[in-house]
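Enquirer: Fold the stuff below for me.
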Amino acid sequence: MLAQIAVEATRVVLILFIILGTIGNVLNLFIFTQPTLLKSPCTLYLLAASIDNILVIYTTLLTRLLANGFSIDITITSNAVCKLRSYVGYVFFAVSPYFFVLACFDRYCSSSPLATYRSWSNKKVAKRLIIGAITLACILYFHMAIFFEIQSGESGLSCNCRPGIYEIFWRIFYLIVMCILPPFFMGLFCILTLMNMRRQSRRIRHSLATGNYHRTQMDRQLLRMLFIQVSTQLLCILPTAIINLLNLFTDIDSDLFNFFSQIFILTLYVSYS
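Expert: This next block holds a predicted model:
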């Protein structure tokens, strides 16, 4: 009963996420490519995140919808497809949160009273960091192309990590890299940015008096948009982090736990929609 509910929920929710996510991210691309916003390096990170979200929707979300919602699992057709989808899908899946981390870092640098830090908030640095984040993700997740393969279990064939030591490594790796580090650094840089903004309140008032009103307004709008995105990321990642912690330190195998595992993974997809 619970398994069927999870299947139906997955089918309906993922279809909505794919439709709404496509519309939302396309609108983001339109907004972030406006000349006024493109002047800010922070916009480049948000633009990169929107592009990556679209890639996630049509690699990870679509294939999961076909597999879990309609029993059409392309990853079990061959080990090559299994490895490729796992590797590429998780690389796309991983970089978007770190683009938001970089956006938070950029706002921290931009608001810093130190000229050295402020100099890091520029489009040239942003482009390099975006390329660096993608390259690092490709390297960090390369082990998936080796150790993910078609597994045979009670429920049939599935594309999963190799059981044993690697499975333990994978759970710890995913928990740290995907569930712990992004929220931690997002929260850290947001707090540091708010502290910087309080310290420079006098300078902001001076900029308003000297005619830099529009620049200050744009920075505030970007920061507000970023905080909304970060809050969404934190709320979406938290349930998945809890489930992964339980999976790592306990051996729960019940219909109820499996049901919540499938439902909570859907919350993670909200941040890509």
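
Enquirer: make it CA atoms for all contacts and neighbour counts henceforth
Expert: Noted.

Enquirer: Am I right that Ser158 is in a helix?
Expert: No. Ser158 is assigned strand when assessed by DSSP: H, G, I helix; E, B strand; the rest coil, not a helix.

Enquirer: Second chain to compare with the first, below:
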Amino acid sequence: MSTSTDANITAYWNNASSSMNRYFSIFLFLFGTIGNILNILVLFQRELRTNSCSFLFLISSIANLIAILSGLTTRMLSGWTLDLTNTIDWLCKLRAFILFVSRNIALLSIMFAALDRWLSSSINVHRRHMSTLKNAQRAVILLLILSAIIYSPIFYCYKANLINAPLKCYGETNICRISNDLIYACCTILFPILLMSLFGIMTINNIRHVQSRINITNSNERLPISKKKKVDRQLSLMLFIQIILLALFTLPQAIQKLYSTITANQILSSAQTAFNNFIFNLVLLLTYVANGVPFYIYTLSGGTVFRNALIQLFRKLNQIHP
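Expert: Below you'll find the predicted structure:
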């Protein structure tokens, strides 16, 4: 009886995982691809791409799009047809490398955007002068190099056609899985989220400090807000909301990775394994929500700056195709 129940539970969670991968992946793919393409087109406009923070948003959107295309395409197709990355080693390694590197760049770009907002809001002139497009471009180059180095072991560790693993294309040995899980959980999720939060809090303190000084100096006088300051404020709001949602959608996977590392040597029943695989797939798909949601954040919270740029984009497209 217990064996039959265990088999039924296992089948239930396996079917749930399969259905979730098949249908939810399609929604996330469309949701994220459309959003990131629009993001890239809007942020690439001259008025925005010359701003250091907007430039980092642009890089993050490009990385998010690559992550969705490299990660969700095969996952989505695997529910309907054969996924070649599950059977061909070099495709497995290449896909995993591109996925992890792009995700790392996407999150760390937002971390650098948070750093940029802190610098630009500082009362220290030297720090404000560090908030430049050139420094943002240097940060992106550094990100590319570091991300490639950090995830280069994937070419050694990952292998296709695995059986006793959450995915058929996964780390071959326990050491590979543990090291990759820890690197991903710490370097791609926990470390950036903590620094984003820290810089966000410091930016808020800077803004409050500046506003209090303005209020004291001009208690009876209203000064007009310059266009640049208005853009900076709206970019900061966009950034803060994105940090909150990034934490919401990515931290569960970091927790799951750490949990799987701690329990790597435990012997589990087939039902427990199936349930763990379901949680693995669920939190993995949640990270794709984080990859796809920025455009909708910027549209809702970006004020007139982002929405006007979006309207201008649609007008240009309408002129091209009347």
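
Enquirer: Could you pull out the helices in the stretch 1-150 of the second structure for me?
Expert: When assigned using DSSP state H, counting those that start in this stretch, the helices of the stretch 1-150 of the second structure occupy the ranges 2-19, 25-43, 46-49, 52-78, 89-120, 125-130, 133-150.

Enquirer: Thr216 of the first structure matches what in the second structure?
Expert: Alignment note (TM-score structural alignment): Thr216 of the first structure maps to Lys229 of the second structure.

Enquirer: show me the contacts for its match.
Expert: Taking C-alpha atoms under 8 Å, 6 or more residues apart in numbering, we find Lys229 of the second structure in contact with no residue.

Enquirer: In which helix or strand does it reside?
Expert: helix 227-262 (DSSP states H and E).

Enquirer: ok now that helix, how far from the chain's centre?
Expert: 8 Å (C-alpha atoms, centre = their mean, to the nearest Å).

Enquirer: Buried residues, it. List them.
Expert: Across helix 227-262 of the second structure, burial judged by 16 or more other C-alpha atoms under 10 Å covers 231-240, 242-243, 245-247, 249-254, 256-258, 260-261.

Enquirer: go on, stretch 23-34 of the second structure?
Expert: Ser25, Ile26, Leu28, Phe29, Phe31, Gly32, Thr33.

Enquirer: Out of those, which comes closest to Cys92 of the second structure?
Expert: In terms of C-alpha to C-alpha, no member of those lies closer to Cys92 of the second structure than Ser25, at 18.8 Å.

Enquirer: aligned partner of the closest one in the first structure?
Expert: Matched to the first structure by TM-score structural alignment, Ser25 of the second structure sits across from Leu14.

Enquirer: for that match, what are its contacts?
Expert: Leu61, Leu62, Leu65, Leu266.

Enquirer: Can you list which of the residues you listed carry over to the second structure?
Expert: Contacts conserved in the second structure for the contacts of Leu14 of the first structure, counting by both residues aligned by TM-score structural alignment, their matches' C-alpha atoms under 8 Å: Leu61, Leu65, Leu266.

Enquirer: Counterpart of the second one over in the second structure?
Expert: For Leu65 of the first structure, the equivalent position in the second structure is taken to be Met76, counting by TM-score structural alignment.

Enquirer: I'd guessed its match sits against Arg22; true?
Expert: Yes. Between Met76 of the second structure and Arg22 there is a contact under C-alpha atoms under 8 Å: 5.5 Å.

Enquirer: can you count the residues close to the equivalent of Ile54 of the first structure over in the second structure?
Expert: Mapped onto the second structure by TM-score structural alignment, Ile54 of the first structure lines up with Leu65. Counted with other C-alpha atoms under 10 Å, the neighbours of Leu65 of the second structure add up to 27.

Enquirer: Okay, Leu65 of the second structure and Val289 of the second structure: tell me how far apart.
Expert: 12 Å (C-alpha to C-alpha, to the nearest Å).

Enquirer: and for those two, which residues touch both?
Expert: Counting by C-alpha under 8 Å, 6+ apart, the residues touching both Leu65 of the second structure and Val289 are Gly32.

Enquirer: and of the buried residues of stretch 23-34 of the second structure, the nearest to Leu162 of the second structure?
Expert: When the buried residues of stretch 23-34 of the second structure are compared for distance to Leu162 of the second structure (C-alpha to C-alpha), Ser25 wins out at 22.0 Å.

Enquirer: sorry, back to before: dump the contacts of Leu14 of the first structure into CSV; add neighbour count and distance to Lys83 of the first structure as well.
Expert: Listed next are those as CSV, based on neighbours: other C-alpha atoms under 10 Å; distance: C-alpha to C-alpha, whole Å:
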residue, neighbour count, distance to Lys83 of the first structure
Leu61, 23, 17
Leu62, 16, 17
Leu65, 21, 18
Leu266, 20, 22
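
Enquirer: ok, so of those, who is nearest Phe32 of the first structure?
Expert: Relative to Phe32 of the first structure, the closest of the contacts of Leu14 of the first structure is Leu61; by C-alpha to C-alpha it sits at 23.7 Å.

Enquirer: now the helices for the stretch 151-300 of the second structure?
Expert: Assigned by DSSP H, counting those that start in this stretch, the helices in the stretch 151-300 of the second structure fall at 154-157, 174-183, 191-217, 227-262, 270-292, 294-301.

Enquirer: What range does the first one cover in the first structure?
Expert: To tie it back to what came earlier, the one meant is helix 154-157 of the second structure. Taking TM-score structural alignment, helix 154-157 of the second structure hits residues 144-147 over in the first structure.

Enquirer: how about that stretch: buried residues?
Expert: Buried residues in stretch 144-147 of the first structure (16+ other C-alpha under 10 Å): Met144, Ala145, Phe147.

Enquirer: Is it possible to get CSV of these that adds distance to Ser254 of the first structure?
Expert: Shown next, in CSV, are those (distance: C-alpha to C-alpha, whole Å):
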residue, distance to Ser254 of the first structure
Met144, 27
Ala145, 30
Phe147, 27
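
Enquirer: Can you give me the distance of Leu2 of the first structure to Thr75 of the first structure?
Expert: Counting by C-alpha to C-alpha, the gap from Leu2 of the first structure to Thr75 of the first structure is 25 Å.

Enquirer: Comparing the two, which shows the higher neighbour count?
Expert: Thr75 (23 against 13).
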